[in-house]
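Novice: Sequence unavailable; structure follows:
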């Protein structure tokens, strides 16, 4: 039951990242999604993996608070297609994770599919660098989470590498160059 709630929390956070354009909304979405992924990483790969996911996500969310469009900007005008994407991705990933695949860890599979899908869609549709870098950080953490699926003794190295990528991506603050 805890894994199912953690998977829902991870989807909710990734959905906030997809729906937000402001730095506060992006940071909140990243923090929420990372909380769910850290719980799943604890169950899948142990405390080192969970701690690295949590730390990488917190560093990325804190870094996101310092660059980007000010405010929350959750569900700005024209974001209805993004809302439909979030709901459809959750339904499709839930169907695949629960009905089409066999074995344990359905919440882990659901989370990996939905966060990778939503983050990838946000990367492809982002036009502002802070949004892009937030989605890249979540994408790295979700790929590390997917690496723990089906392994008997997963190592914490993919989680540590993803935490470094997410943390660094969260602190990138590109400057706009004006041509003379």
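Specialist: All right, it came through fine. Just so you know, these numbers come straight off a predicted model, no measurement behind them.

Novice: okay, CA-based contacts and neighbour counts for the rest of this
Specialist: OK.

Novice: so where does the most centrally placed residue in the chain fall, helix or strand?
Specialist: Nearest to the geometric centre of the chain sits residue 138, at 3.2 Å (C-alpha atoms, centre = their mean). In the assignment (DSSP states H and E), residue 138 maps to helix 129-147.

Novice: List the buried residues in the helix or strand following that helix.
Specialist: As assigned by DSSP H and E, the chain's next helix or strand after helix 129-147 is helix 157-171. Judged by neighbour count (16 or more other C-alpha atoms under 10 Å), helix 157-171 contains these buried residues: 158-171.

Novice: try this one side by side with the last:
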């Protein structure tokens, strides 16, 4: 999770942060649904929780990040795409693009390479497509899967699994 100071620097304000991380995410999910998407993946955050109390008085409010990420998850699910996967990583390793706080915490807390998260998301999308194919392409009940940081780290350690042959 980025520091409050990083959010302030990148977003400029709490309202701008909400616009990008909630409103744009919700609009994208609605557009994907309208376009006939069968699967959508969202990168959220460890600790995301729409029910947290937070306010927009300051971008530096410690709970704003987790609350907005939780609200974005809810908006994505509400779009009604048949298959939705929500990835909740903790600290992401961004290489040379790492912020100061991210670099400092990299050696203290578990982290996940951005490239590894991308690999896991691609494999998840392939599995979702295979499942639809097995079901004859007919949309079933809406399914939402959450992937928490510990599961992501475990899956990455196990190495990429080749999709089943079709």
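Specialist: Received the coordinates, thanks. On a predicted model such as this, the values are computed, not experimentally measured, just so you know.

Novice: Superposing both, give me the TM-score.
Specialist: Here the superposed chains carry a TM-score of 0.37, computed using TM-score structural alignment, normalised by the length of structure 2; 101 aligned residues with a C-alpha RMSD of 4.7 Å.

Novice: by how many degrees do the helix holding residue 138 of structure 1 and helix 157-171 diverge?
Specialist: Orientation note: helix 129-147 of structure 1 sits at an angle of 170 degrees relative to helix 157-171 (axes from the mean of the first three to the mean of the last three C-alpha atoms, to 10 degrees).

Novice: Who are the packing partners of helix 129-147 of structure 1?
Specialist: Taking 3 or more C-alpha pairs under 8 Å, 6 or more residues apart in numbering; DSSP states H and E as contact, the helices and strands that helix 129-147 of structure 1 lies on are helix 2-19, helix 23-45, helix 47-64, helix 106-125, helix 157-171.

Novice: before we move on, the earlier item: out of the buried residues of helix 157-171 of structure 1, who's nearest residue 27 of structure 1?
Specialist: If you rank the buried residues of helix 157-171 of structure 1 by distance to residue 27 of structure 1 using C-alpha to C-alpha, residue 170 comes first, at 9.0 Å.

Novice: so what's residue 147 of structure 2 up against?
Specialist: For residue 147 of structure 2, the contacting residues are 85-89, by C-alpha atoms under 8 Å, 6 or more residues apart in numbering.

Novice: Equivalent analysis for residue 144 of structure 2, please.
Specialist: The contact partners of residue 144 of structure 2, taken as C-alpha under 8 Å, 6+ apart, are 77, 83-86.

Novice: Quick check: it vs residue 91 of structure 2, distance?
Specialist: As judged by C-alpha to C-alpha, to the nearest Å, residue 144 of structure 2 and residue 91 of structure 2 stand 23 Å apart.

Novice: Sketch out the helices for structure 2, chain order is fine.
Specialist: Under the criterion DSSP state H, structure 2 carries helices at the ranges 4-11, 14-18, 24-34, 64-78, 100-105, 114-134, 149-158.

Novice: In the second one, which residues are buried?
Specialist: Right, helix 14-18 of structure 2. With burial defined by 16+ other C-alpha under 10 Å, the residues of helix 14-18 of structure 2 counted as buried are 14, 17-18.

Novice: which one of the contacts of residue 147 of structure 2 has the most neighbours?
Specialist: Counting neighbours by other C-alpha atoms under 10 Å, residue 89 comes out on top of those with 26 neighbours.

Novice: Could you dump the helices and strands packed on helix 129-147 of structure 1 into a markdown table and include distance to residue 92 of structure 1?
Specialist: Below are those laid out as a markdown table (distance: least, C-alpha to C-alpha, whole Å):
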| stretch | distance to residue 92 of structure 1 |
| --- | --- |
| helix 2-19 | 12 |
| helix 23-45 | 18 |
| helix 47-64 | 25 |
| helix 106-125 | 8 |
| helix 157-171 | 25 |
